[in-house]
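Visitor: show me the folded form of this:
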Amino acid sequence: MNKYIPLITALLMAISGPATAQSGQEAEKIMQVMKEVQAFYSARPQSFNIYYTYSNEHTPGKVLDSLNGKMELSGESYRYVLGNTETIHNKRYTVVLFKEDKLMYVAVSDSSQKQANPLLPVKESLERTGVSGCEITHKGSQKLAQISFKEGVPYKYMELTLDTLSQRLLSMRYIVKTALLMDAQDTAPGSEYDEYAIVRAVLNNYKQLPADARRFDEQQFFSREGNELKVTPAYKEYKIFIGSPNL
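Guide: Model (predicted):
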């Protein structure tokens, strides 16, 4: 398997199919769950840890890979550390550090992105693919949303677990084609991987984040001199890769 599991955001946005909005009772159930959680993530600056695990579909108890991450978010700004990759986003720029390669990716932020929210990609994925069913169940203070997808898309199933008292997202679990997670040679016949994989993300250690705009400031990474971007002394070993035209 690759040395890191891609972010949930990247995985969900990779779903193929026409970008048609979903309607009907099943999609409405899902959207209602997301609206409830949105209120929590937009209420206050906060941080939390994310623990990813990967296993084959037919051997869910055998973890083949795992990775720890951390997210800090405040309004439309966030900082996300996952393995050797770090992403910083504010209203002006998105900066991604590839620490092993000493590469700094810089792009202009998407002005249409209103709020950093782990569930935003779920909404986007539902607008790109069909949902065949959604079941909402409750157990104590937890709400479980189980979502199944129509045939012909890379996702089979998605599961969200929420705390109904705090509206926090506790975990995500989904069954996805292994090819989305790995290089082509890793999924060749005879490899140890199934056609489908189970990826689980557990979110915990939620903390209120002290207000500090410098946490998401791009000037800690680079500065502009005329039409040229230059790395700061702390990142002198990095090369900048421009991800937006006319930056």
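
Visitor: when you work out contacts or count neighbours from here on, use the C-alpha atoms and nothing else.
Guide: Noted.

Visitor: so where do the helices sit in this structure?
Guide: With helices called from DSSP state H, the chain shows them at 8-13, 25-41, 120-128.

Visitor: and the last one, what does it pack onto?
Guide: To tie it back to what came earlier, the one meant is helix 120-128. On a contact count with 3 or more Cα pairs under 8 Å, 6 or more residues apart in numbering; DSSP states H and E, helix 120-128 meets helix 8-13, helix 25-41.

Visitor: one more, please, to line up against the first structure:
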Amino acid sequence: MKRLYFLVIICLFSGLSGLRAQELAGLNEAIGALKSITENGKSSSTGFDIKYIYTNESQPSVILDSIIGSVEISGNNMYCRMNGTEAIRNEKYSIVVFKEEQLLLVGAARQDSAIDPLLSMQSIIVKSGAVSCNISVKGAVKTINIQFKQGALCKEMIMVVDTAKRQLRSLDYLVKSTMLVDPSMQAEQQLPQGYDEYALVRSTYYNYHNPKQTEDRFKEDQYFFKEGKTFKPTAAYSNYKIVLATPNL
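Guide: Down below sits the predicted model:
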């Protein structure tokens, strides 16, 4: 289901800037854990694989869809691949490559960019109206359970963090199933038969490693170049349409 990938983008990376950060017991500790992981990736190059699965809230053992991807981080540079989509962030640009649609989405680089899963999780925690945050610790493993306000896009988020290795192990979140259906049904808040009100999306993070990468991985000139103020695709992406996400880029 291609919509699962876009659900990940929408749920984790949606614009929630109109909401205020919450003063809530345990929340600063949760944010601090994610900041520690992010800083660990910036101090030395790191890579890891990600697997997402989707189920109904009432039947978490029945997998309805899944996608697999990988991430590489070097300083402020990041590369992310999921199925037929790639995302790159360097010092200047944020780029998303939609291979099936033959589309290049180009915007100005932002450190809270939607293509960075760790920063995006941190952002949604800060801005999304959490009502409770419970933390349990077993050895080096910290489990963070955050509940959100009634009717929110995300109902619950559970993170498991290895504090010794400064690595995220897993993330579970409950999101409204309307985010999974076709846009027409989404607009009318309709759900096909068999869908719960909320869906469980579980991501696991594994195979942490020091990637054998070159700086070419993060360079924009493999995708496009500029002639004056006009962006043009390179020969390898000559059939792609470029859409600018940032005005006057």
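
Visitor: okay, the helices of the first structure in CSV with mean neighbour count and distance to residue 215 of the first structure next?
Guide: Putting these into CSV (neighbours: other Cα atoms under 10 Å; distance: least, Cα to Cα, whole Å) gives the following:
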stretch, mean neighbour count, distance to residue 215 of the first structure
helix 8-13, 17, 21
helix 25-41, 16, 18
helix 120-128, 19, 22
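
Visitor: quick one, which of these is nearest to residue 160 of the first structure?
Guide: Closest of these to residue 160 of the first structure is helix 25-41, at 9.2 Å (criterion: Cα to Cα).

Visitor: rewinding a little: of all the helices of the first structure, which lies closest to residue 69 of the first structure?
Guide: Shortest separation from residue 69 of the first structure across the helices of the first structure is recorded for helix 8-13, at 11.4 Å, computed as Cα to Cα.

Visitor: what residues in the first structure pair up with stretch 215-232 of the second structure?
Guide: Aligned using TM-score structural alignment, stretch 215-232 of the second structure spans residues 213-230 in the first structure.

Visitor: all strands of the first structure, in order?
Guide: Taking DSSP state E as the criterion, the first structure contains strands spanning 46-56, 65-74, 77-82, 85-89, 93-98, 103-108, 131-139, 142-149, 155-163, 169-177, 196-208, 222-225, 228-231, 239-242.

Visitor: could these be laid out in CSV, adding mean neighbour count and distance to residue 123 of the first structure?
Guide: Compiled in CSV, the strands of the first structure are given as follows (neighbours: other Cα under 10 Å; distance: least, Cα to Cα, whole Å):
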stretch, mean neighbour count, distance to residue 123 of the first structure
strand 46-56, 20, 20
strand 65-74, 19, 19
strand 77-82, 21, 19
strand 85-89, 20, 20
strand 93-98, 21, 21
strand 103-108, 19, 23
strand 131-139, 15, 12
strand 142-149, 19, 12
strand 155-163, 20, 12
strand 169-177, 20, 14
strand 196-208, 18, 17
strand 222-225, 13, 33
strand 228-231, 14, 34
strand 239-242, 15, 28
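
Visitor: quick one: residues contacting the closest residue to residue 163 of the first structure other than its chain neighbours.
Guide: Closest residue to residue 163 of the first structure in three dimensions, ignoring its sequence neighbours and counting by Cα to Cα, 6 or more residues apart in numbering: residue 142, at 4.7 Å. The contact partners of residue 142 of the first structure, taken as Cα atoms under 8 Å, 6 or more residues apart in numbering, are 161, 162, 163, 164.
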